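> Structure, please.
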Amino acid sequence: MTTSVSRYKYYDFVMAAFVTVLLCSNLIGAAKAAQVTLPLLGTVTFGAGVLFFPISYIFGDVLTEVYGYGRDRRVIWAGFGALVFAALMSVVVLSLTPAADPFNREYQTHLDAVFGNTPRIILGSVTAFWCGSFVNSYVLAKMKIATSGKYLWTRTIGSTICGELVDSSLFYIIAFYGIWSDKQLVTVMIAQYILKTGWEVVMTPFTYKVVAFLKRKENEDYYDRDTNFSPFKLRA
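Take a look at the predicted model:
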C-alpha cells in the first residue's frame, strides 16, 4: 500500500539530513564556546553549534513549503526522538565505570567534558527545539496561504524570525536562568538570535534552489488549507 509520504522520491533524504544536522549541531558544536568580532556588537561569545543548527530550520522551511506542515511535523518528531535518545545514551555511557587503565580513565574525563551536559541544558535544548520548530513550520504554512504562494523569502525569513525567537528564549531561560546574570543571559540570547536568523537571510538563494528542485521533481507544492495544526498528530 502506497502512502502519501512514501510516494515522494526525496522526502526521506530530507528527513535524514534534517536529523543529522540536528544531532551533530547539538552533540559536536554545543560544547565549544567560540568568539567572533561583529560590527556594533564587538566581540561576541557563542556556542559553535550555532553555525550549523540554523540549517535545521532551513530544512524545516523546505519541508513545509514543499510537502506541507503535516509531513514536516513527522520530521520534527523524528528529530525530537533522536535528541531524546542521544541524551539517554550519553547518560548511560557516561555513567558506566571506565576500565582501570590510564587511557580509559583520562578518556572518561574528555567524554564528561564534551557530552556531560547538565539536565537543565538537555531539557532546554529538547524543549526549545520542539517548540521553535513547530512555530517555524506553523508560521510558514500560514504565510504561504496568506501570500498565495508568492514571495518565498518572506515566509522563510519570517518563520525563522518567529521560530528562532522561541527557540533561543526557551533554551537560555531553561538552561541558564539563575546561573548567569540577567545581563549576560540577555546579551548571549540576543547575539545567538541574531546569528541564527542571519544565517537564514544568507542562505535564502540556496533555499530557493532546493525548493524549486524539490517542487519540480516531486510534482508537489502543498498548501495547508485544511490541515489540523495540532503538534501531537503523526498522520501527515
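> from here on, contacts and neighbour counts on C-alpha atoms
Fine.
> Kindly provide the distance from D226 to F171.
32 Å (Cα to Cα, to the nearest Å).
> ugh, wrong one, I meant V5
Taken as Cα to Cα, the span from V5 to F171 is 32 Å.
> what about these two, which has more around it?
F171 (23 against 13; other Cα atoms under 10 Å).
> doesn't the more buried one fall inside a strand?
No - counting by DSSP: H, G, I helix; E, B strand; the rest coil, F171 falls outside a strand, being helix.
> Quick check: which element contains the nearest residue to D61 once chain neighbours are set aside?
Distance criterion Cα to Cα, 6 or more residues apart in numbering; nearest residue to D61, sequence neighbours excluded, is T156 at 6.0 Å. Using DSSP states H and E, T156 sits within helix 152-176.
> elements contacting that helix?
helix 54-67, helix 119-146, helix 182-202, helix 204-218 (3 or more Cα pairs under 8 Å, 6 or more residues apart in numbering; DSSP states H and E).
> Helix or strand: which one has F232?
Using DSSP H and E, no helix or strand contains F232.
> got it, and V114?
Per DSSP H and E: helix 102-115 holds V114.
> Sort out which residues of that helix are buried, please.
Residues of helix 102-115 classed as buried: 108, 115 (neighbour count, 16 or more other Cα atoms under 10 Å).
> could you say what helices and strands that helix packs with?
Secondary-structure packing of helix 102-115 (3+ Cα pairs under 8 Å, 6+ apart): helix 69-95.
> what residues are up against the residue positioned nearest the centre of the chain?
Nearest to the mean C-alpha position of the chain, counting by Cα atoms, centre = their mean, stands S56 at 4.4 Å. S56 sits next to 18-19, 21-22 when contact means Cα atoms under 8 Å, 6 or more residues apart in numbering.
> For the comparison step, fold the sequence that follows:
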Amino acid sequence: MPESHATPLPAVDAAHTGRVYRYYDFVMVAFVTVLLCSNLIGAAKAAQVTLPWIGPVTFGAGVLFFPISYIFGDVLTEVYGYGRDRRVVWAGFTALAFATFMSLVVLKMPVAPFMADYQKSLEDVFGNTWRIALGSLIAFCCGSFTNSYVLAKMKLWSGGRWLWTRTIGSTLAGELVDSSLFYVIAFYGIWPLEKVIQVAVAQYVLKTAWEVVMTPVTYKVVGFLKRAENEDWFDRHTNFTPFRLKV
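Predicted coordinates:
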C-alpha cells in the first residue's frame, strides 16, 4: 500500500514543541465530539443483526461511530506526536466526565409535574448506571493511550514507513483493551457471562474492521495534514507517561 506522500518529510524533535498548528484544534474538537456522541448515544444499547452464514450477531450500538475516535487518535499521533494526542485524550476524558456528571445532576433534580412522563424517557436515554459511566471512562483512557503508544513506537521501529501497519496494529491493541475493560466493568454480573464475551468480541471485531475499511481515508487525511502543517512527528525523546499534559 503506497504511503500518503511521495517524499517523506524530515523528522522533527523537541525543538518544535512551541509550534502553532493550523488544524490541530479542529482535529481535537472533532475527536471530542465523536467521543461524547458515541458514549452518550447508544452506549448501553445492544443491537443485533443477522449475517449470511453466521446468523445473529449482537454488538454495542455505539460501535458504528466510536471507532472514528481511534482514527482521529491515529492521525493525531502520526502527524503531531504522542504528546499532543495525550492532551486531546485528556480533553476528551474531561468532557466525557463532565457530561456524565451533568447527566446525573440533571436527572436527579426534582421534575415539574407536567414533565413527569418525559422524565422516564430522559432516564432511559441519559441515565447510564455508574458502572457504564465508569466503564466508559476507564476503557476510553486505557484504550486511547494504548493506541497512541503503540502507533508512536511502531513509527520509530518502521522509520515512518508502512503507515497502514501501525494504524491497524495500534487499533488492534487499543480496541482490545477498550472492549475488554468496558464490557467487563459495565455488564459483568448483569448480563450472562457468555453474552458479555459475545458482545465484547463482536465489538472488537467490528471496531478493528472499521479501521481497515477506513485506511484509505486515514492515508488521505494524514497526507493532507503533514503537507499543510509541514509536520511529521517522531517520538524519539517523548516521555510516554499518560499522567501529564506537557508536550
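> Check the offset of the helix holding V114 of the first structure from the chain's centre.
Distance of helix 102-115 of the first structure from the chain centroid (Cα atoms, centre = their mean, to the nearest Å) equals 28 Å.
> if I look at the counterpart of K150 of the first structure in the second structure, how far off is R236 of the second structure?
In the second structure, K150 of the first structure lines up with R161, judged by TM-score structural alignment. R161 of the second structure is 16 Å from R236 of the second structure, where distance means Cα to Cα.
> Alignment lookup: L83 of the first structure to the second structure.
Mapped onto the second structure by TM-score structural alignment, L83 of the first structure lines up with L96.
> now E65 of the first structure
That one, E65 of the first structure, aligns with E78 by TM-score structural alignment.
> Please give me every residue in contact with that match.
Residues in contact with E78 of the second structure (Cα under 8 Å, 6+ apart) are 151-152, 155, 222, 232-233.
> Take those residues and write them to CSV, including neighbour count and distance to Y82 of the second structure.
Converted to CSV, the contacts of E78 of the second structure look like this (neighbours: other Cα atoms under 10 Å; distance: Cα to Cα, whole Å):
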residue, neighbour count, distance to Y82 of the second structure
L151, 29, 9
A152, 26, 6
K155, 23, 11
V222, 23, 15
D232, 22, 12
W233, 24, 9
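> M214 of the second structure: which of these is nearest?
Relative to M214 of the second structure, the closest of the contacts of E78 of the second structure is V222; by Cα to Cα it sits at 12.2 Å.
> What's the match for that closest one in the first structure?
Aligned partner of V222 of the second structure by TM-score structural alignment: V211.
> How many residues are close by the nearest residue to that match once chain neighbours are set aside?
Once flanking residues are discounted, V211 of the first structure sits nearest to V62: 5.9 Å by Cα to Cα, 6+ apart. Look at V62 of the first structure: counted by other Cα under 10 Å, it has 24 neighbours.
> Distance-wise, check V62 of the first structure relative to T160 of the first structure.
12 Å.
> Identify the residues contacting the residue mapped onto G143 of the second structure from the first structure.
Aligned counterpart of G143 of the second structure in the first structure: G132 (TM-score structural alignment). Applying Cα under 8 Å, 6+ apart, we find G132 of the first structure in contact with 162-167.
> measure G132 of the first structure to M89 of the first structure for me?
Using Cα to Cα, G132 of the first structure is found at 24 Å from M89 of the first structure.
> How about C24 of the first structure?
Counting by Cα to Cα, the gap from C24 of the first structure to M89 of the first structure is 15 Å.
> that older thread, now for the match of L83 of the first structure: which residues touch it?
Applying Cα under 8 Å, 6+ apart, we find L96 of the second structure in contact with 35-36, 137.
> Repeat the analysis, applying 10 Å as the threshold.
32-33, 35-37, 39-40, 90, 102, 133, 136-137, 140 (Cα atoms under 10 Å, 6 or more residues apart in numbering).
> And A116 of the second structure, by the same measure?
Contacts of A116 of the second structure by Cα under 10 Å, 6+ apart are P110.
> The first structure: which residue goes with that one?
Checking TM-score structural alignment: A116 of the second structure goes with R105.
> quick one: that match from I76 of the first structure, how far?
Counting by Cα to Cα, the gap from R105 of the first structure to I76 of the first structure is 37 Å.
> Equivalent analysis for E106 of the first structure, please.
For E106 of the first structure, the distance to I76 of the first structure (Cα to Cα) stands at 37 Å.
> S56 of the first structure now?
10 Å.
> Mutual contacts of those two, please.
Going by Cα under 10 Å, 6+ apart, residues that sit against S56 of the first structure and also against I76 are 15, 18-19, 129, 133.
> corresponding residue for T171 of the second structure in the first structure?
In the first structure, T171 of the second structure lands on T160 (TM-score structural alignment).
> do L40 of the second structure as well
With TM-score structural alignment as the criterion, L40 of the second structure matches L27.
> same question, R244 of the second structure
Under the alignment (TM-score structural alignment), R244 of the second structure maps onto K233.
> so who does that match touch?
70, 73-74, 77.
> And stretch 51-58 of the second structure, how far out from the chain middle?
With Cα atoms, centre = their mean, you get 26 Å for stretch 51-58 of the second structure.
> From one end of it to the other, what's the distance?
End-to-end for stretch 51-58 of the second structure, by Cα to Cα: 11 Å.
> Just the buried positions in it, please.
Under 16+ other Cα under 10 Å, the buried positions of stretch 51-58 of the second structure are T58.
> Same question for stretch 168-185 of the first structure.
168-176, 185.
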